[in-house]
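Engineer: For reference, the sequence and a predicted model appear below.
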Amino acid sequence: MKRIGLIVLATMVGLLIFVSCRKEEKAVNDNDIEVNSIYIYMEEEDLQELYSRDPFSDDRIDAFARISEEEMDLQPIEIRFRGHSTRMLPKKSFNIRFEEGQELLFGSDRMNLNGSYTDPSQMREKLSMDMFHHIGLPAPRTKYFNLYMNDIYEGLFIHVERIDENVLANMGVNQEGTLIRDRFVRNQDEEEIDRGSLFGYDIASVEDPITLLEENLDYRGTPSWEAVIDLTKWVYDTPAGDDFYHGFLEHFYWQQYIDWLAIHILIGDIDSYGDDYWLYKDHENPQEKWRIIPWDKDLTFGSTYRPEEYVDNHFFAYEYHMTRYNYSRNEIFNKFMETPALREKLFQRMDYLMKEVFHLGYFEAEVENTKRLIEESANKAPGANAFLLHPQNHHGELGYYAYHLETLLDFIELRYQYLQQHMLQHQEIKRYEAKVDLSKYREGDTLYFTDNNGWTMAKLLIEEINQIGSIEMKVREEEGIQGINRIWEINAGNASVAGEITLYYRNDVAHFGRANWYEEDTAVGNQWDLIIAQYNSGEMETLPSRVNPYSNKVSAKAAISNAMELVITYP
């Protein structure tokens, strides 16, 4: 298809009859968003340069855009790719600069269009940021956009509000305050800083700390570097324990920090302690404390890295330890978690949020509302007038959207089970063993067979309880079984219950994984063919089953009583 140049296009703009800002559904709360459209026009040679040059180039290229339904004229913009590791993905993300603030961008003149190529649901960033807004925490606002490049549809994107004076204005705080991002990996002339976080660095050892901070931190406006240095020294000099506890309450709005930390742990964001947050303080008011603002939430809700698979893969993970993956070496976080009084406050808040605020029903409603809004765009297939520059919206195979959304909800269920066990802080870890008491459940409830290391072997949606009692479950290895080489061993004693049972299997092949029970080192493979069977001395009675390999699970109706064994195999 022949492209239309900018010069010709400018003369024809009055004839364009498309609607560039289309509202598809009424927002259901203040931060829910409508799918809008942005049309970008570039000269052919400029477009080719953007996609052929070094993807990490931050040089901006001139272009034109329209995002207003009332304004018919094209606006001049400057455009480049954005992100870090995401610049290597097939679907690019964009940083766009307008000449003036845009109402649809919450008044900002900057647009951050995230491609979310690693996210088949196209929801992770939105769901994450909405959680902060839901409990009144400061966080960037988001909007979905359909992107057209020279009138070719190039996908569904999510704009994440730039953290700047507009965010501060929305927070109702002094826009001239100190706003910094904790991203501290740089090579210096005299030394190499070998950490990702400023906090834990001996700033007192530096002859000119202000220059060091100016050259090695992202910031907005004119920060009070003295306030940043004071915080950095306190973190470095104060050991975990009572002194850190009292100092933390003095330096931070601690309830806000705990909520920020709790949400990150709930959604499994293990990158959040490095460069994925900003700090703000109104240094002009001596009574003010530090506030924390989240950033970059695309790799959440089960997204995981795999060697040689990168992040655009279908492997599923929820066992992100609360403290083990602090790659940036952020000592605010480390000392917080090593201070019993602060850790206890965090655990109490997490328990409340999981049960009373961000329970499974909350996410079911959020996923369904967002699905109605974006499903058509998220599933759009390449065609004659779509996806010339990008392969499609995400890395997943089209036609499985419902399974990807189900995996989001599966993550919450399993993540919560994992966290609840870890908050109990068991002295002895028993792997792949669990015991449940039926007397604590009613018909319609879901019971989980979760070991005290947080791994959920199975769950049962109870349809009928015939006899109460205790049920024990163990999982043991059995090499002779094709598919998943494990047996789910159940001892129900006198208990008798019926319902839908879901068996979960391991499919971990990363260096931080535990085991792989599937017969191949692949995320999906032939797992669509797996079924549950009742196992008896080598004989199998298969059960009508439903599988979701994106969540590593198979479900079937079953009656549980006496001693029985279940397996996951092929028909």
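Structural biologist: Looks like it came in fine.

Engineer: Could you use CA atoms for every contact and neighbour count after this?
Structural biologist: Noted.

Engineer: What segments of the stretch 1-150 of the chain are helices?
Structural biologist: Along the stretch 1-150 of the chain, the segments classed as helices by DSSP state H, counting those that start in this stretch run 6-12, 44-52, 124-134.

Engineer: Save the ones you listed as a markdown table, and put in distance to Thr456 too.
Structural biologist: Conversion of those to a markdown table gives the following (distance: least, Cα to Cα, whole Å):
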| stretch | distance to Thr456 |
| --- | --- |
| helix 6-12 | 57 |
| helix 44-52 | 44 |
| helix 124-134 | 23 |
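
Engineer: Same list (those helices) but as TSV, adding mean neighbour count.
Structural biologist: Formatted as TSV, the helices of the stretch 1-150 of the chain follow (neighbours: other Cα atoms under 10 Å):
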stretch	mean neighbour count
helix 6-12	12
helix 44-52	13
helix 124-134	21
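
Engineer: To Gln392, which of these lies closest?
Structural biologist: Nearest to Gln392 among these is helix 44-52; the distance by Cα to Cα comes to 15.9 Å.

Engineer: Off-centre distance for the closest one?
Structural biologist: Distance, stretch centre to chain centre, for helix 44-52: 31 Å (Cα atoms, centre = their mean, to the nearest Å).

Engineer: do stretch 69-84 as well
Structural biologist: Mean-position distance between stretch 69-84 and its chain equals 27 Å (Cα atoms, centre = their mean).

Engineer: try it against this one:
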Amino acid sequence: MTNHNLPIYKVFIHPKDLSDLRKEIWSDEPVPAYLTPNQSKKKYDIDIVYRGSHIREFVKKSYHIKFYKPEFFHGLKEFHLNAEYKDPSMIRNKLSFDFFSSIGVLAPTSRHILLVINGKTEGVYLQLESVDEQFLTKRNIQNGAIFYAIDGDANFSLISDYDKGPKKTLDQGYEMKCGNEEDLLALQELIFKINTLTKDEFNQEIGSCVNIEKYLRWLTGITCTQNYDGFVHNYSLYRNHNTGLFEIMPWDYDATWGRDVNGKVMDYDYLRIQGFNTLTARILDNPIYRKLYCNILEEVLDKNFTIEKMQPKVERLHSLIQPAIIEDPYKKKDITTFNNEVEFILTFVRDRNSYIKSQMHRLTN
């Protein structure tokens, strides 16, 4: 194998189970396997299953792994292995999560690994932390509920994103990862208030439901990275049991930094700085919140979302995985494109930064 510094995960699946897994790609029923990290002799009994929606059709699959003997792997009960198949750089997801963390938004940790299944190298993957109880415990933050936005109906609206008719339930589009009935009722109440309160009522009450500053920091992050889909899914909600406030976190951010979900070029001015979804529109209708958003944007554009700040991060991630890319049977043929992605991403940062600054007047008028 090539000399690289990525952890190596060796997964072994019984041939019959592997055949079943490959035959039923849309099944959410896992198959048993075991995992050996790096050169360790320790084996972890795991359940493994394909993850994602349309990405299950890609030749390079993504996986969801749960540990059950031992129950924990480096403090984790489960994690995701993302193939990053459509991202020619293979670093956009991690770059995004690290960026969100740097501007004060809760975000999952991640790292690149090399995956081997039954002796066959499957290539470079992004190990992505699951947002669950352990996510909260590791950060020593208040216990609470976690909701996944699983599809476009998590649009903070009363109308379905799919059939454009009324939603059957107020929590449609969400899956509760952890929490209780009170948390579910709080989410339903939040959606109801967003869509039914008058302007004065909304301005008076929304601060007791949503952590506004954290929401605006998330809005700043999504505006900078330009994840067009992130306003109606590709996020999760955390409800702090101590304060009762909801916070929003990023998820699946490979369609960012100048490329869309298919890896095609997305012009730096594609996403407006006012964002989308009903909650964002109502928050930015408040001049006090709009001013706070401007202040956060200005801070991030000057200190975080700059060539000087991003260049070493992009180059470090690119250099880290470059030696392992030639072992990836699905990506090695695109090595030239991969090598050009550093300049591509940094050009996007420069152009997007300038564009956002040129649009700031739209928030103050």
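Structural biologist: Received, thanks. Keep in mind it's a predicted model, so treat the numbers as computed, not measured.

Engineer: where does the TM-score land?
Structural biologist: Here the TM-score for the pair of chains, by TM-score structural alignment, normalised by the length of structure 2, is 0.87; 353 aligned residues with a Cα RMSD of 2.8 Å.

Engineer: May I see the buried residues of the lengthiest helix in structure 2?
Structural biologist: Identified as the longest helix of structure 2 according to DSSP state H is helix 335-359. If you call a residue buried by 16 or more other Cα atoms under 10 Å, then helix 335-359 of structure 2 has these buried ones: 338, 341-342, 344-349, 352-353, 355-356.

Engineer: Can you pull out the residues in contact with the next helix or strand after that helix?
Structural biologist: Where DSSP states H and E defines the elements, the next helix or strand beyond helix 335-359 of structure 2 is helix 361-364. The contact list for helix 361-364 of structure 2 (Cα atoms under 8 Å, 6 or more residues apart in numbering) reads 274, 290-291, 294.

Engineer: one step back: tell me what the longest helix of structure 2 is packed against?
Structural biologist: Secondary-structure packing of helix 335-359 of structure 2 (3 or more Cα pairs under 8 Å, 6 or more residues apart in numbering; DSSP states H and E): helix 212-225, helix 307-325.

Engineer: Thr223 of structure 2 maps to what in structure 1?
Structural biologist: Residue correspondence to structure 1 (TM-score structural alignment): Thr223 of structure 2 is matched to Ile265.

Engineer: ok, now Asp267 of structure 2?
Structural biologist: Using TM-score structural alignment, the partner of Asp267 of structure 2 in structure 1 is Ala317.

Engineer: so Gln256 of structure 1 touches Ile135, yeah?
Structural biologist: No. The pair Gln256 of structure 1 / Ile135 is not scored as a contact, 9.8 Å apart, by Cα atoms under 8 Å.

Engineer: Could you pick out the longest strand of structure 1?
Structural biologist: strand 486-504 (DSSP state E).

Engineer: Onto which residues of structure 2 does that strand map?
Structural biologist: Using TM-score structural alignment, none of the residues of structure 2 align to strand 486-504 of structure 1.

Engineer: Okay, buried residues for that strand please.
Structural biologist: Buried-residue list, strand 486-504 of structure 1, by 16+ other Cα under 10 Å: 486-492, 495-504.

Engineer: coming back round to it: show me which of Gln256 and Ile135 of structure 1 is the more surrounded one.
Structural biologist: Gln256 (19 against 13; other Cα atoms under 10 Å).

Engineer: Contact partners for the alignment partner in structure 2 of that one?
Structural biologist: For Gln256 of structure 1, the aligned residue in structure 2 is Lys214 (criterion: TM-score structural alignment). Shown in contact with Lys214 of structure 2 (Cα under 8 Å, 6+ apart): 104-105, 247-248.

Engineer: Please apply the same query to Pro140 of structure 1.
Structural biologist: 129, 160-163, 167, 294-295.

Engineer: What number of neighbouring residues does the aligned partner of Thr109 of structure 2 in structure 1 come out with?
Structural biologist: Thr109 of structure 2 maps onto Arg141 in structure 1, with residues paired by TM-score structural alignment. Arg141 of structure 1 has 22 neighbours, counted by other Cα under 10 Å.

Engineer: Which residue is the nearest non-sequential neighbour of Arg141 of structure 1?
Structural biologist: Excluding its sequence neighbours, the residue lying closest to Arg141 of structure 1 (Cα to Cα, 6 or more residues apart in numbering) is Glu161, at 5.3 Å.

Engineer: Tell me the spacing between that neighbour and Gln102 of structure 1.
Structural biologist: 12 Å (Cα to Cα, to the nearest Å).

Engineer: Tell me which of these two has more neighbours.
Structural biologist: Neighbour count, other Cα under 10 Å: between Glu161 of structure 1 and Gln102, Glu161 has more, with 22 against 15.

Engineer: Just to check, that one is in contact with Pro138?
Structural biologist: No. Counting by Cα under 8 Å, Glu161 of structure 1 does not reach Pro138; the two are 11.7 Å apart.

Engineer: which residues does the most centrally placed residue in structure 1 contact?
Structural biologist: Central residue of structure 1 (Cα atoms, centre = their mean): Thr300, 1.9 Å from the mean position. Applying Cα under 8 Å, 6+ apart to Thr300 of structure 1 gives the contacts 124-125, 128, 267-269.

Engineer: got it, and Ser545 of structure 1?
Structural biologist: 531-532, 554-557.

Engineer: same question, Asp252 of structure 2
Structural biologist: Asp252 of structure 2 neighbours (Cα under 8 Å, 6+ apart): 93, 234-235.

Engineer: Go through those residues and say which is closest to Lys86 of structure 2.
Structural biologist: Asn93 (11.4 Å).

Engineer: What's the match for that closest one in structure 1?
Structural biologist: Asn93 of structure 2 maps onto Glu125 in structure 1, by TM-score structural alignment.

Engineer: What residues does its match make contact with?
Structural biologist: 296-298, 300.

Engineer: pretty sure Glu565 of structure 1 belongs to a helix, no?
Structural biologist: No. Under DSSP: H, G, I helix; E, B strand; the rest coil, Glu565 of structure 1 falls outside any helix and is assigned strand.

Engineer: What's the match for it in structure 2?
Structural biologist: Aligned partner of Glu565 of structure 1 by TM-score structural alignment: none.

Engineer: follow-up on the earlier one: next, check the contacts of helix 361-364 of structure 2 against the helices and list the overlap.
Structural biologist: When the contacts of helix 361-364 of structure 2 are checked against helices (DSSP H), the matches are 290-291, 294.

Engineer: Adding secondary structure and distance to Met423 of structure 1, write the contacts of Glu125 of structure 1 out as CSV.
Structural biologist: Shown next, in CSV, are these (DSSP: H, G, I helix; E, B strand; the rest coil; distance: Cα to Cα, whole Å):
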residue, secondary structure, distance to Met423 of structure 1
Asp296, coil, 26
Lys297, coil, 24
Asp298, coil, 26
Thr300, coil, 21
